[in-house]
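Colleague: sequence first, predicted model second:
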Amino acid sequence: MILKNEKNYSSLFKDVHTHVMESAEKLGASGGALIIIQNDNLVTELYFGKQSNVIDARDVQEDTQFHIASVRKAYIGFVAAYAIYNGYFSLDDLVQQFIEDPHLSAYEGVTIRHLLTHTHGLNMIDGSKLVSEFKPGEAWAYRGPSIDLLTMIIQKTTGQSIAEIIKLHVIEPLGFQSTEWIKMSKQHTKIANVIRDADNPFWSETDVVDGSGMNMYVSAKELALWGYIHLTEGKWGGKQMIPREILQMATSIQTPNPTLPIQKNGFLWFVKDTNNSFNQIGDTVPNGSYQLLGYTNVALLVIPEENVVAVRMFNRYGSSKGYDYLSDIRSFGDTVYTCSLKPTML
């Protein structure tokens, strides 16, 4: 599906262009991209810089694939919703029934819902000891064990990996060509090299391509189109390509106790409900908007109230000295939202 490119609206989003270019400079990224879709039109398509800092590096362009880090959770959340929709497990099933060591006390009371909303309380210390930081559902913490458990449970119950389900139900039917898990030991012409500090403790390389690893690479346009599929609740080219219930489930608040003053989540998506200083979504962005942010500073934001999808792509892993990622991503969303109001006033 090709969206109509509305160049007449591109100038209305110039403040977002400026914001993204300034963020890239602060981060020390070698290049980046910006895609904005509004009212079924591609209103902004911007590529700038190089795919790396090496001499004669390739220009960032439409087919450039960026390491999306935690934004891959938009795909993992979809697969979890797909599995629930098809009856492989239920949202409030206990995790203990799916694992080989259910006797560990850390798993007590933890459900699939807790894993998907970061309210599980699980954390790994000393590289091997699983502990419970808080009672499931009573707090929020962004921790790694939940993703490992989710991918394991999905593969065990469906008999397929995350990557296999995404290929069958997303990549092939939608005709995506730049969405994949890539072996990081190999060289690829179209990949934006990840710029990172040599001693970054969170960086790891993997050749695992089953969807469980942080080695997913996507072009800016295909990531925006993936957000657009969520916005349209599964409609693509006038057809219902994905059951709407799957995407509604993934992008609505699923936090077990939504009255708690914590970050709210759908299926791994951050969902806006009220203004809080810890929110990654800006204060002016309407409730019901949802977003994911990766450690490469890649962001996918969907604002249903204004029919907007916005994607920014960078290739800087982590933050440079003095860069306030929370302030930056909040102001990115606020700027997108403010500019998105302009077309309605024409």
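Modeller: Yep, that arrived.

Colleague: hey, let's count contacts and neighbours off CA atoms from now on
Modeller: Will do.

Colleague: tell me how far I147 lies from N41.
Modeller: Counting by Cα to Cα, to the nearest Å, the separation of I147 from N41 is 34 Å.

Colleague: for comparison:
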Amino acid sequence: MFQNLISYIEDIKERNHSSGAALVMMKDNKIVLEHYSGYHSNTKNSRPIDETSQFNVASARKSYLGLVIAYALYEGKINSIDDLAVQYFQNIDKELLGKTTIGQLVTHSHGLNQEEDETIFREFEPGESWAYRGINILMMTELVNRLYGKSFPEFLEERVFKALGFKQTAWQTESNEKLVQVVNHPDEPSSYKLGQTNNGMDSNLHTSAREFAQWGSLHLNHGMGIVPREVIQLATQVQSPPFKNNELPQNGLFWFVQGTPAKHSELGERVPKGSYQILGVTGPTLLVIPEYNVVVAKMFNKRYNYGGSNYLHYLREFSNLVADTF
């Protein structure tokens, strides 16, 4: 039943020169598929991938940040998703921010970008288009850390991870044998992607395929009595402004959400409405399909997803394969 998904994972692993892969599927809150292959690095005598292997999820950490932003909205730390950003970011030029809203910052529709020297500039007017940039992640990370007086990883550990029983999900600052290294180039030795701290600013979040799937299950099950249902709804429902260009993707709080299938979305056209997904540049992808009560976590460890500028085709193909399974 699942052989086509396993074959897809193995094919992309080889094509993209990932040294390891993992795939976990949950259906009706039970694990129905686990697949592990390859090794922790592309060097000799590396440890085999197994259920304890912790992959760097790169920018898939945005879904974790998104949950804390949803908490801030639910608890009134942020008054409304429609609030103007100038109310919260006094250190950024007010004219530059203009009418940018919190909602636009979390749906990649803000129009801001940043030079290498950290100078912020505007690419397009707020809400008029969509662009995947890093400045909004830095801004929202700084904001929730400031609003709660602690880093958002600390917030999640205290209020979510402990209740879920997570032991293999953390922002890592030191190497250990369970961490899967990142392959930057097939002809170069892989290395650890670690952070200086656990403040959430760095791309150093690692998790196992099982706990990545359980993170998706938390959302699928409306918070499981651990997180308020309203927080999950804020995070996973479409929050994007109405674009004139209907080919642009739709987002919740960083999650890609299936509304009307869109050409530039990472969700395939056969994936049911209301599904949502998050992706990291090193390959980890978490897909939640509420209509089928399904969560799928797939893991790779190669920087940049296979397909180059056409990588969306392969992401959409995988999500379509999952949808076709049911």
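Modeller: Cool, got the structure. These figures come from a predicted structure and were not determined experimentally.

Colleague: how close are the two chains, by TM-score?
Modeller: Once the chains are laid over each other, their TM-score by TM-score structural alignment, normalised by the length of the second structure reads 0.93; 320 aligned residues with a Cα RMSD of 1.9 Å.

Colleague: if you skip the residues just before and after it, what's nearest to the residue of the first structure positioned farthest from its centre?
Modeller: For the first structure, the residue at maximal distance from the C-alpha centroid (Cα atoms, centre = their mean) is H103, at 32.6 Å. Leaving out its chain neighbours, the residue that sits closest to H103 of the first structure by Cα to Cα, 6 or more residues apart in numbering is Q96, at 7.9 Å.

Colleague: enumerate every residue touching the equivalent of that neighbour over in the second structure.
Modeller: In the second structure, the residue paired with Q96 of the first structure according to TM-score structural alignment is V86. With contacts defined as Cα atoms under 8 Å, 6 or more residues apart in numbering, V86 of the second structure is in contact with 92, 94, 97-98, 100.

Colleague: ditto for S18 of the second structure
Modeller: If you count contacts by Cα under 8 Å, 6+ apart, then S18 of the second structure has 183, 186, 300-302 around it.

Colleague: alignment lookup: it to the first structure.
Modeller: That one, S18 of the second structure, aligns with A29 by TM-score structural alignment.

Colleague: could you pull out the helices in the stretch 101-250 of the first structure for me?
Modeller: With DSSP state H, counting those that start in this stretch applied, the stretch 101-250 of the first structure shows helices at 112-116, 145-158, 162-166, 172-174, 220-231, 244-251, listed in chain order.

Colleague: W181 of the first structure: which of these is closest?
Modeller: helix 162-166 (7.5 Å; Cα to Cα).

Colleague: quick one: that closest one aligns where in the second structure?
Modeller: With TM-score structural alignment as the criterion, helix 162-166 of the first structure aligns to 152-156.

Colleague: what do we get in the second structure for K135 of the first structure?
Modeller: Under the alignment (TM-score structural alignment), K135 of the first structure maps onto E125 of the second structure.

Colleague: OK, contacts around the closest residue to that match other than its chain neighbours?
Modeller: Distances taken as Cα to Cα, 6+ apart place G111 nearest to E125 of the second structure, at 5.8 Å, with adjacent residues excluded. G111 of the second structure makes contacts with 122-131, as judged by Cα under 8 Å, 6+ apart.
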